[in-house]
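Enquirer: After the sequence you'll find the predicted model.
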Amino acid sequence: MRKLSAIAIATVSLSLTTVSAFADQLADIKQRGALVCGVLGTIEPFSFTNAQTREVQGYDVDFCSAIAKSLGVKLELKLIATAARIPELQQGRVDILAAALGWTPERAEQIGYSDQYFVSLTKVAVKRSEGLKTTADLAGKRVSANKGSTSEMAVKKTVPTATTVTYQDAPAAFLALQQGRVDGLALGEMMLVKLKMQAEATTPIDILEPPVMHEYWGLGMRKGEVGFASHVNGVLQSMEKSGEATRIFDKWLGSGTQYKMRRDFKVEPIKG
C-alpha cells in the first residue's frame, strides 16, 4: 500500500510539474524575447511566401505581429502542416496558432481558442444566365459540392429541398456548374471569388447571399494558459476598437484587392 501511495504521489507530482511548465506562458515568452507563431505558409492571402522578398506574409502574419509587438518581443514564424497544427501547439513547439483554425467542438476540447479574428463564409455560385438571386432560390435545385465537405453538409442543412451532387474536388464541381449538370456550386467564398474572376469571360457567375455556413477562426492556444489567453483577447479587442483589425482585412481581402470582400464580422468571442 505504501508503495502504491508513493507511486500515486509521484504521478501527481509529475503531472503538476508538466502543467506548471506551461502555467505562466506569458512570462516565459517575455523572458525568451520571442513569440513563436505557427502558420501554414501556403494559403494566400493568409500566410504565404512573397516571391520577391522570400518572406512569409499575410493576414494571419499581421495578427501574429501585433501580438508580438504588444508583448515587446520579436516574432518567430514556424511553418506547419494542417494536420500538425494542434500537436505542434500541445507539445509546446509553438506558442500560438494563426493557421485557418476554424472552431469545432472537437478541437475546442483539445485546445483553447481566442476570440474570432476571421469568419470564413461558405456560399453558393450560380450561372448568371439562370437569374437566381438569393440562396433561397436554390430550393428544389441541384447543387454541387466536394464529397464529404462541410459545404455539402451546409447545403443540406440550409436548403433541405435542394439535391446535393458531390465531386472529388472543386474543379470537377465547378465544371458541372459550367456544363449545366447542376444549378449551383457550394464552396468557400475565397475559392468562389477566384473562380468567378477566371470564368468571367466564358461562364459569368454570381455568388448568392446569404452564406450557407459561417466558420469562425480563432487563434489557437494551449488550454489552461489563462493569462496568455486574456492578453491575446485584449490585443484583438484593442485592434477591433482602433480599426487596425479592419485595416488588416482591407489590406489583404478588401475592395482594393483581387478578392474584393466585405468585412461582415467583428472581433468577438466565438459562440460555439
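Expert: Thanks, I have it. Numbering: from 1, shown residues only.

Enquirer: make it CA atoms for all contacts and neighbour counts henceforth
Expert: OK.

Enquirer: can you tell me which strand in this protein is longest?
Expert: strand 112-127 (DSSP state E).

Enquirer: ok, the closest residue to Tyr59 other than its chain neighbours - contacts?
Expert: Nearest-residue entry for Tyr59: Phe46, 4.4 Å, with adjacent residues in sequence omitted and distances by Cα to Cα, 6 or more residues apart in numbering. Phe46 makes contacts with Gln57, Gly58, Tyr59, Asp60, Val61, Ala100, Trp252, as judged by Cα atoms under 8 Å, 6 or more residues apart in numbering.

Enquirer: also this one, for the comparison:
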Amino acid sequence: MSLDSVFRRTFNRLSIAAALALLPLAVLPSSAHADQLADVKKAGELVVGTEMQFAPFDFLEAGKQKGLNAELFEALGQEMGVKIKFLDLPWPSVLPGLEAKKFDVVAGPIIVTKARKERYHFVSPIAEATVALLAGAKDDSISKPEDIAGKTVGAGKGSAQLEELKAFAATLPQKVTIREYVDNNQAYADLAAKRIVAVANSLPNISFVAAQKSNLYKVVQPPFGKKSYFAYLGRKDADADSLIAALDAALTKMHDDGRLAALQKKWLGAEMDVPKGDFEPTW
C-alpha cells in the first residue's frame, strides 16, 4: 500500500470520526439496544460454529454433514423461521470464534460446567455427557477405568472430557500419560493402531463409535466421570439473551412434543432424561 493511500485512508477515518462527533447523540447507534435475535431474523440465517469430527452429533459422510446436530438445528431453524448455516472448525478455535462474534451460537455440543455457565449462556441440555473410556475391542488389560494406570490415554484438546480425564488420572496409583488431540478421529485411529490404550470421551460419542466398529473398539464400563449434560451455547451478554431465549423456547417445544426424544433414539441409541431450562451442573 502506498504512503498516499495510507494518508487518504487515515484522513477519511478522522473525517468520519469528526463528523460523528458533531451528530446529536440521539442519532448515534447504541450497542445497548442491539438485539442478536433481531439481527438473525433480519439476515434470515443463524450461523452456527461446530466441529464435524464429533459423531454422532456432527460428522461428515461422503463430504456431507450428518448427525443429531444437523437434524436438530434444522428443526430449530424451522421453529424460528430462519435458515441454518454451519461452519466446520477445529474445536480449539470454536469458543474463541464465538467470543469474537464470528458466528451466532455453538453447536458442539458442549458439557455444561459451573465455570462455563459463568462465561457462556447455555440452551437447555440435549443429551447426557458423562465421560467414559473407549478401548481396543480385544484388549483384555482394560476392563475397568482404573486399568489405565501407568498407560497412555487420549482425549480432545481443550475439552471438558480432557479435564475429567486429568482429574481421574490424578487419583490413580501410577501416572497416566495423556495425549491431546485436536481431532477425535485421530485419537480413535491411534487407539486402533495401539499407540494409546484408550480414549476418554462422553458416553454417547464412544458408544456410537463402538457400535459402528465393534471389531475395533469397546466401551469400558462404568463411566468414570461425574454426571453431566451436553448443550448448545451462545455469548453471555445482553445482546445475545433474546437469541438464546428463542432457541431455548424452540428446544423446549421439541422436548415436550417428543421430537427431541426421537432424535436421541435415532442418533444416540436411546431416549435420555435431560433437564429442561436452567439447572446447576455438578462440577
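Expert: In hand now; what should we look at? This structure is a prediction, so every number in the text was calculated from the model and none was measured.

Enquirer: Buried among the contacts of Phe46 of the first structure? Make that a PyMOL selection.
Expert: Per 16 or more other Cα atoms under 10 Å, the buried members of those correspond to this PyMOL selection:
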select buried, resi 57+58+59+60+61+100+252
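
Enquirer: so can I have a markdown table of the contacts of Phe46 of the first structure showing distance to Ala84 of the first structure and secondary structure?
Expert: Listed next are these as a markdown table, based on distance: Cα to Cα, whole Å; DSSP: H, G, I helix; E, B strand; the rest coil:
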| residue | distance to Ala84 of the first structure | secondary structure |
| --- | --- | --- |
| Gln57 | 20 | strand |
| Gly58 | 20 | coil |
| Tyr59 | 20 | helix |
| Asp60 | 17 | helix |
| Val61 | 18 | helix |
| Ala100 | 13 | coil |
| Trp252 | 25 | helix |
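
Enquirer: Dump the contacts of Phe46 of the first structure to JSON lines, plus distance to Arg32 of the first structure.
Expert: Converted to JSON lines, the contacts of Phe46 of the first structure look like this (distance: Cα to Cα, whole Å):
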{"residue": "Gln57", "distance to Arg32 of the first structure": "23"}
{"residue": "Gly58", "distance to Arg32 of the first structure": "25"}
{"residue": "Tyr59", "distance to Arg32 of the first structure": "25"}
{"residue": "Asp60", "distance to Arg32 of the first structure": "22"}
{"residue": "Val61", "distance to Arg32 of the first structure": "20"}
{"residue": "Ala100", "distance to Arg32 of the first structure": "26"}
{"residue": "Trp252", "distance to Arg32 of the first structure": "31"}
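
Enquirer: Next, please give the residue ranges for the strands of the second structure.
Expert: 45-50, 53-54, 58-61, 64-66, 83-88, 105-111, 120-122, 127-128, 131-136, 152-156, 177-181, 198-202, 217-220, 229-235.

Enquirer: can those strands go into JSON lines with extra columns for distance to Pro145 of the second structure?
Expert: As requested, those are exported to JSON lines (distance: least, Cα to Cα, whole Å):
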{"stretch": "strand 45-50", "distance to Pro145 of the second structure": "29"}
{"stretch": "strand 53-54", "distance to Pro145 of the second structure": "22"}
{"stretch": "strand 58-61", "distance to Pro145 of the second structure": "26"}
{"stretch": "strand 64-66", "distance to Pro145 of the second structure": "30"}
{"stretch": "strand 83-88", "distance to Pro145 of the second structure": "32"}
{"stretch": "strand 105-111", "distance to Pro145 of the second structure": "20"}
{"stretch": "strand 120-122", "distance to Pro145 of the second structure": "30"}
{"stretch": "strand 127-128", "distance to Pro145 of the second structure": "19"}
{"stretch": "strand 131-136", "distance to Pro145 of the second structure": "7"}
{"stretch": "strand 152-156", "distance to Pro145 of the second structure": "11"}
{"stretch": "strand 177-181", "distance to Pro145 of the second structure": "14"}
{"stretch": "strand 198-202", "distance to Pro145 of the second structure": "9"}
{"stretch": "strand 217-220", "distance to Pro145 of the second structure": "7"}
{"stretch": "strand 229-235", "distance to Pro145 of the second structure": "20"}
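
Enquirer: Could you say which one of these comes nearest to Glu164 of the second structure?
Expert: Evaluated with Cα to Cα, those place strand 131-136 nearest to Glu164 of the second structure, the distance being 7.3 Å.

Enquirer: what does that closest one rub up against?
Expert: Residues from elsewhere that reach strand 131-136 of the second structure (Cα under 8 Å, 6+ apart): 142, 145, 161, 164, 191-192, 194, 197-203, 206, 210, 216-226.

Enquirer: What residues sit buried inside that strand?
Expert: Val131, Ala132, Leu133, Leu134, Ala135, Gly136.

Enquirer: Going by distance to Ile244 of the second structure, which of those wins?
Expert: Closest to Ile244 of the second structure, out of all of those and judged by Cα to Cα, is Val131, at 26.2 Å.

Enquirer: The closest one matches what in the first structure?
Expert: Aligning on TM-score structural alignment places Val131 of the second structure opposite Thr122 in the first structure.

Enquirer: Contacts only, for the closest residue to its match other than its chain neighbours.
Expert: Using Cα to Cα, 6+ apart and skipping the chain neighbours, the partner closest in space to Thr122 of the first structure is Gly188 (4.3 Å). Counting by Cα under 8 Å, 6+ apart, Gly188 of the first structure touches Ser120, Leu121, Thr122, Lys123, Ser151.

Enquirer: switch to 7 Å and redo it
Expert: Counting by Cα atoms under 7 Å, 6 or more residues apart in numbering, Gly188 of the first structure touches Leu121, Thr122, Lys123.

Enquirer: got it, and Ile29 of the first structure?
Expert: For Ile29 of the first structure, the contact set (Cα under 7 Å, 6+ apart) comprises Leu35.

Enquirer: aligned partner of it in the second structure?
Expert: Under TM-score structural alignment, Ile29 of the first structure pairs with Val40 in the second structure.

Enquirer: Now do the residue nearest the centre of the second structure against Val153 of the second structure, distance only.
Expert: Nearest to the mean C-alpha position of the second structure, by Cα atoms, centre = their mean, lies Gly108 at 2.0 Å. Distance of Gly108 of the second structure to Val153 of the second structure, computed by Cα to Cα, to the nearest Å: 22 Å.
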